[in-house]
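# okay, here's the prediction I keep looking at, along with the sequence it came from:
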Amino acid sequence: MAGTRRTRVKRKLLWRWRPNPLRRRSDRVEGWIVLATWIVALAGGLLAGEAAGAAMEDDLATRRAAVHAVSAVLTKDADATPAVTEDGIGGTVHAKVCWTAPDGSAHTGLTRTEPGRAKGSSVTVWIDRQGDLVRAPLTADQAGLQSALTGVLVAVGTGAVAFGCGRLARLRLDRRRMRDWEAEWARVAPSGGRT
């Protein structure tokens, strides 16, 4: 019984390429469409996902290399209680800080810090090459996760587009087959099958 089932599965998968006097040209075309769809969906999806993940990883590494941490000093006391956010969690407050840029110029700005810190306290801020405040870069683990998720999303999207295009091509082929069948039926049975 198991051998019979395996043979049936093989027959179902390969029926479009078996020699058959009833096989039409559109059946062969459909077989190639299905094969191309699967190849593009799987191989194309994997390649596109890998490329997108690698590009995201490179971009995040470039961003990490373009910023660096410096020590800054609070110019006034930070608020004692954090503002409540929409989700009810508030862990940091904005505070004004002063830091020295790589070119030696003094800069001031707002950064997030723990509540209740006193004026003159030292905090770590992230700056770019011009000395402007920027967000802290993602850690290597966070960047790896984001790159992996981007790769998976692009791979799935590429596969979905390939399957959609293959399905659209098969629908057009089915419409063409129906038109051909109607024309043949009209030629063979002009009375619509009534005698």
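Great, that's in hand.
# please make it C-alpha for all contacts and neighbour counts, starting now.
Will do.
# what about stretch 73-80, how long is it end to end?
End-to-end span of stretch 73-80 (C-alpha to C-alpha, to the nearest Å): 17 Å.
# G159 and A55: what is the separation?
For G159 relative to A55 (C-alpha to C-alpha), the value is 19 Å.
# neighbour count winner among those two?
Ranked by neighbour count (other C-alpha atoms under 10 Å), G159 and A55 place G159 first, with 24 against 15.
# tell me the contacts of the more buried one?
Going by C-alpha atoms under 8 Å, 6 or more residues apart in numbering, G159 touches V40, A41, L42, G44, G45.
# neighbouring contacts of stretch 57-70?
With C-alpha under 8 Å, 6+ apart as the test, stretch 57-70 has contacts from 99, 124-129, 134, 137-138, 143-144, 147.
# kindly report the same for stretch 132-142.
With C-alpha under 8 Å, 6+ apart, stretch 132-142 has contacts from L60, R63, R64, V67, A101, H107, G109, V125, W126, I127, D128.
# let's bring in a second one:
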Amino acid sequence: MLAVWFPPRSELRRPSDRYETATRWAALVVLVLITPLLAACGGARTQQVRDDAAAVRATAHQVEATVIGVSSASSTTADGQPSYDLSVTVRWIEPVGALTAPQVAGGVGPRIGDPWPLWVAPDLTPVAPPATERDAEIQGAVTSIGVLIGAGVALAAAVALVRRMLDRQRMRQWDEDWLAFRRRRNRGAAG
């Protein structure tokens, strides 16, 4: 592995070999230089999730609803598979009176009378709950890792493309050298 980054010095090394080594080093330097960008992308995503959660907390409020009905929702997923989700109807108390809203639950369903945490918008419609701090950090980390993988793939593809071009040049040069060798060999003893 070390020979890939530090090839041995040799008189037989062609200029194309040096270009290939330089390309690998350049890709490594670029990958190191974009590390702050990766951190910035992850930090920006984390902050965006935090801001979205703060907006939900500022406009909506949490209520403790009670499950008043559970039924199986017969539907199919986007790929045509049957869905085993349950349709849950919940009720909660607001200053304007009791409100009821349908919810969808996946997996093991609740029973009638179970508590159901719910976030409600100012217009008294259910909204998605705000993300937690851990959710924000996970999304930031996933964004950073995604950008790192994308940059790594792009740099690896660039190095592979340069190597392919240099290999084609090496093969043309090899063919020319071989042809010159054959011509010298066919001249005979007198040359």
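Thanks, I have the structure now. Bear in mind the structure is a predicted one, so any value in this text is a computation, not a measurement.
# superposed, what's their TM-score?
The TM-score (TM-score structural alignment, normalised by the length of the second structure) is 0.66; 175 aligned residues with a C-alpha RMSD of 4.2 Å.
# in CSV: the contacts of stretch 57-70 of the first structure, plus neighbour count and distance to R179 of the first structure.
Compiled in CSV, the contacts of stretch 57-70 of the first structure are given as follows (neighbours: other C-alpha atoms under 10 Å; distance: C-alpha to C-alpha, whole Å):
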residue, neighbour count, distance to R179 of the first structure
W99, 24, 76
T124, 17, 72
V125, 23, 70
W126, 18, 67
I127, 21, 67
D128, 18, 65
R129, 13, 67
V134, 14, 63
P137, 18, 60
L138, 14, 58
A143, 19, 54
G144, 18, 53
S147, 23, 48
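# which of these lies closest to L168 of the first structure?
S147 (31.3 Å; C-alpha to C-alpha).
# not counting sequence-adjacent ones, nearest residue to the closest one?
Sequence neighbours aside, G53 is the residue nearest to S147 of the first structure in space, at 4.6 Å (criterion: C-alpha to C-alpha, 6 or more residues apart in numbering).
# quick one: what's aligned to the one you found in the second structure?
When the second structure is aligned by TM-score structural alignment, G53 of the first structure is paired with G42.
# ok, G31 of the first structure next?
Under TM-score structural alignment, G31 of the first structure pairs with T21 in the second structure.
# residues near the closest residue to its match other than its chain neighbours, how many?
Among residues not flanking T21 of the second structure along the chain, W5 sits closest, at 6.8 Å (C-alpha to C-alpha, 6+ apart). Each residue near W5 of the second structure was counted by other C-alpha under 10 Å, and the total is 12.
# skipping its backbone neighbours, what lies nearest whatever residue of the second structure lines up with G151 of the first structure in space?
Residue pairing (TM-score structural alignment): G151 of the first structure is matched to S144 of the second structure. Nearest residue to S144 of the second structure in three dimensions, chain neighbours excluded: G42, at 4.6 Å (C-alpha to C-alpha, 6+ apart).
# got a list of what that neighbour touches?
Contacts of G42 of the second structure (C-alpha under 8 Å, 6+ apart): Q139, G140, A141, V142, T143, S144.
# how about the host helix or strand of it: buried residues?
Taking DSSP states H and E as the criterion, G42 of the second structure maps to helix 35-59. Residues of helix 35-59 of the second structure classed as buried: 38-39, 41-43, 45-47, 49-50, 53, 56-57 (neighbour count, 16 or more other C-alpha atoms under 10 Å).
# next SSE downstream of it?
strand 61-72.
# V4 of the second structure: what secondary structure?
Secondary structure assignment for V4 of the second structure (DSSP: H, G, I helix; E, B strand; the rest coil): helix.
# distance of the residue at minimal distance from the centre of the first structure relative to Q146 of the first structure?
Centroid check for the first structure by C-alpha atoms, centre = their mean gives L153 as the closest residue, at 2.7 Å. Between L153 of the first structure and Q146 of the first structure the computed distance is 10 Å (C-alpha to C-alpha).
# also G131 of the first structure?
Counting by C-alpha to C-alpha, the separation of G131 of the first structure from Q146 of the first structure is 27 Å.
# please identify which of these two sits among more neighbours.
G131 (20 against 17).
# the more buried one should be in a strand, yeah?
No: the assignment for G131 of the first structure by three-state DSSP gives coil, which leaves it out of any strand.
# now do the contacts for the closest residue in space to it that isn't next to it in sequence.
Leaving aside its sequence neighbours, G131 of the first structure sits nearest to A101 (C-alpha to C-alpha, 6+ apart; 4.6 Å). Going by C-alpha under 8 Å, 6+ apart, A101 of the first structure touches H107, Q130, G131, D132.
# and the strands in the second structure?
61-72, 75-76, 82-83, 86-94, 97-105, 115-120, 126-127 (DSSP state E).
# output the ones you listed as TSV; include the columns distance to V159 of the second structure.
Shown next, in TSV, are the strands of the second structure (distance: least, C-alpha to C-alpha, whole Å):
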stretch	distance to V159 of the second structure
strand 61-72	53
strand 75-76	45
strand 82-83	46
strand 86-94	51
strand 97-105	48
strand 115-120	51
strand 126-127	48
